[in-house]
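>>> Pasting the sequence and the predicted model now:
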Amino acid sequence: MISLIIRISLRYVAAFLMARGLLSPDVGMTLAADADVIQMIEVALGALVGVAAEAWLYAERQFGGAR
């Protein structure tokens, strides 16, 4: 499910960048359709969520919220 959301998001981001002229159409289509790119983004988002959860817990402990 998450890879479907990432694929759709990449298509919109690639279309926006192509419309602005920052990305060539060939690179944009490769970015939106390449399974390896989607998998790397999925792993990066998973790591980001984990880091955000740990940072939230650390901040909560620093301010006396977690016991």
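All right, it came through fine.
>>> contacts, neighbours, all on C-alpha from now
Fine.
>>> Report the distance from the longest helix seen in the chain to the chain centre.
If each helix of the chain is counted by residues according to DSSP state H, the longest one is helix 35-62. With C-alpha atoms, centre = their mean, to the nearest Å as the basis, helix 35-62 stands 10 Å off its chain's centre.
>>> Show me which positions of that helix end up buried.
Ile38, Ile41, Glu42 (16 or more other C-alpha atoms under 10 Å).
>>> for comparison:
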Amino acid sequence: MNPAIIRNILRYAAGALVAKGLIAPQTGLAIASDPVLVESLSLALGAVLGLIAEGFYALAKRAGWRT
């Protein structure tokens, strides 16, 4: 997954949490700009999307759909 997309998602999520008062503004800034968190989420989202794609492929094979 593209790290720029992950950073934007984290920025919007942190902004929403700060706006709701659930986290401090400094914590939101740390979440949105942490490169280790961005890399970890990129890896995790890539793995999840790969597993979802493989799951749909297995479902299509089992159901006899065109693959």
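Noted; the coordinates are in hand. This is a predicted model, so every value here is computed, not measured.
>>> Just send the buried residues of helix 35-62 of structure 1 back as JSON lines, with distance to Leu57 of structure 1 too.
Formatted as JSON lines, the buried residues of helix 35-62 of structure 1 follow (distance: C-alpha to C-alpha, whole Å):
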{"residue": "Ile38", "distance to Leu57 of structure 1": "29"}
{"residue": "Ile41", "distance to Leu57 of structure 1": "24"}
{"residue": "Glu42", "distance to Leu57 of structure 1": "23"}
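>>> Spell out for me which residue occupies the centre of structure 2.
Leu45 (4.8 Å; C-alpha atoms, centre = their mean).
>>> if we can go back for a sec, mean per-residue distance, the longest helix of structure 1 to structure 2?
Once fitted to structure 2, helix 35-62 of structure 1 is off its aligned match by 0.6 Å on average (mean C-alpha distance after the TM-score superposition for structure 1).
>>> And for Ala32 of structure 2, nearest residue in space, chain neighbours not counted?
Arg11 (4.7 Å; C-alpha to C-alpha, 6 or more residues apart in numbering).
>>> How about Leu10 of structure 1?
Closest to Leu10 of structure 1 by C-alpha to C-alpha, 6+ apart is Ala32, at 5.2 Å.
>>> picking up where we left off before, alignment lookup: the residue nearest to Ala32 of structure 2 to structure 1.
Counting by TM-score structural alignment, Arg11 of structure 2 lines up with Arg11 in structure 1.
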